[in-house]
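Participant: Sequence and predicted model, in that order:
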Amino acid sequence: MIASDLKSTLAPARVPHAPDQPMHDASRFPLVRLRRRAVQSGYAFAWRAEMQRLLALATPFVIVSEHCADETPDDTRLRAAWLRSQQATLSAYCRGFIVIEPRIEARATTREAWRVVTQGSGVRTVIVSGMRVAGELAPVLLKHSPGEQEHAPAHRAAPL
């Protein structure tokens, strides 16, 4: 599967109009890509507002982003607190965060950083090597119901 195949593979029968936002590219909804270039220091409040708009669609989705090791501690704290405070809604609609870390030697550190941020959010986080793998994994995560996540490990890393 290639990135251009995602729209047809991931599109459920009835998809609400997903708003395109400065940080989140929802053009292939339910696959939503975080635009790394739009993420700047102090972005957590705008990120939270965009996440709330995605959750308001009341439709399952998956977020794909590249790992950014230079996020400020304030942004990390604010995002983690919001994720924990939205656990019920997130676990109902956000089927997972797929984080791209192409460097195999950095994946363990990336996994730990994301574990800290998403701990208590009820959202599965998976670290993968690239967009191709993320595109193959997204439909799998979308098929899982929220109740299935309670019995599955919250944080897994793909061995790629």
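Facilitator: Alright, I've got the coordinates.

Participant: use CA for all of it now, contacts and neighbours both
Facilitator: OK.

Participant: distance of residue 94 from residue 56?
Facilitator: In this structure, residue 94 and residue 56 are 11 Å apart, going by CA to CA, to the nearest Å.

Participant: and here's the other structure:
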Amino acid sequence: PPLTSPNVTSDRISYIGGDHIRANCSSPPSLPAANITWYVNEQMVPGFTANHVLNYSNGYASSLATLELEAAVHSPVPTLMIRCEASIFDVWRSTSHTIVLRERSANPASALGRSFTGAATETCLPTIMVLLLQFFLQLLQRYSGTSIR
């Protein structure tokens, strides 16, 4: 049996709903080559058979598998946990570490309402300027004793 666990990698560390996610799993050299099974959020990915085998000159072989999926747009769980498992019949079985991908907001400011750097500033700034101008005109009128019109 192999001496190490399978290794899993991903093309990203976070995602937005609708993103295309690709993960790769490689098993250590063994004889025969291991079968690879994918798990997403602890659920086995059914019907996955796309293993590629790398044969070595010493007779051993490594299995490579690529998982491609599209992140759900409105998922109730904002996390994807991806892992793979390598097995050789009922003789040997080992699981990779789990990759945790966190969903990120497409527009972080939208969750907070209007942005201070967006339309809210464009609306508030002229109003503030008019109020300040009125205040200074009243001060000037009070101290000069004359009416400014």
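Facilitator: Perfect, I can see it now. These numbers come from a predicted model, not from an experiment.

Participant: Got a TM-score for the pair?
Facilitator: Laid over one another, the chains give 0.21 as their TM-score (TM-score structural alignment, normalised by the length of structure 2), with 55 aligned residues with a CA RMSD of 5.0 Å.

Participant: related to what we said a few turns ago, compare residue 94 and residue 56 of structure 1 (neighbour count), which wins?
Facilitator: Neighbour tally, residue 94 of structure 1 and residue 56, criterion other CA atoms under 10 Å: the higher count belongs to residue 94, 25 against 12.

Participant: which strands and helices sit next to the strand or helix carrying residue 96 of structure 1?
Facilitator: When secondary structure is defined using DSSP states H and E, the element that contains residue 96 of structure 1 is strand 94-100. Secondary-structure packing of strand 94-100 of structure 1 (3 or more CA pairs under 8 Å, 6 or more residues apart in numbering; DSSP states H and E): strand 61-66, strand 125-128, helix 131-143.

Participant: hmm, try it at 10 Å
Facilitator: strand 31-34, helix 44-56, strand 61-66, helix 107-118, strand 125-128, helix 131-143, helix 146-149, strand 155-157 (3 or more CA pairs under 10 Å, 6 or more residues apart in numbering; DSSP states H and E).

Participant: Let me know the distance separating residue 55 of structure 1 from residue 94 of structure 1.
Facilitator: To residue 94 of structure 1, residue 55 of structure 1 is 8 Å away according to CA to CA.

Participant: Return every residue with contacts to both of those two.
Facilitator: Taking CA atoms under 10 Å, 6 or more residues apart in numbering as the criterion, residue 55 of structure 1 and residue 94 both touch residue 61.

Participant: do you know how far residue 35 of structure 2 is from residue 67 of structure 2?
Facilitator: Remark: distance between residue 35 of structure 2 and residue 67 of structure 2 (CA to CA) = 14 Å.

Participant: and what of residue 9 of structure 2?
Facilitator: In terms of CA to CA, residue 9 of structure 2 sits 10 Å off from residue 67 of structure 2.

Participant: Could you name every residue contacting both of these two?
Facilitator: In contact with both residue 9 of structure 2 and residue 67: 22-25, 82, 84, using CA under 10 Å, 6+ apart.

Participant: For the residues you listed, pick the one with the most neighbours.
Facilitator: residue 84 (29 neighbours).

Participant: I'd like to know which of the helices and strands packed on strand 94-100 of structure 1 is closest to residue 9 of structure 1.
Facilitator: Evaluated with CA to CA, those place helix 131-143 nearest to residue 9 of structure 1, the distance being 7.3 Å.

Participant: Next, the angle strand 94-100 makes with that closest one.
Facilitator: Angle of helix 131-143 of structure 1 versus strand 94-100, following axes from the mean of the first three to the mean of the last three CA atoms, to 10 degrees, is 170 degrees.

Participant: Tell me the buried residues in helix 131-143 of structure 1?
Facilitator: 131, 133-139, 141-142 (16 or more other CA atoms under 10 Å).

Participant: helices or strands up against it?
Facilitator: Helices and strands in packing contact with helix 131-143 of structure 1 are listed as helix 6-10, strand 31-34, strand 61-66, strand 94-100, strand 125-128; criterion 3+ CA pairs under 10 Å, 6+ apart.

Participant: Quick one: the strands in structure 2, in order.
Facilitator: 7-10, 14-15, 20-26, 35-40, 43-44, 51-55, 61-70, 79-88, 92-95, 99-103 (DSSP state E).
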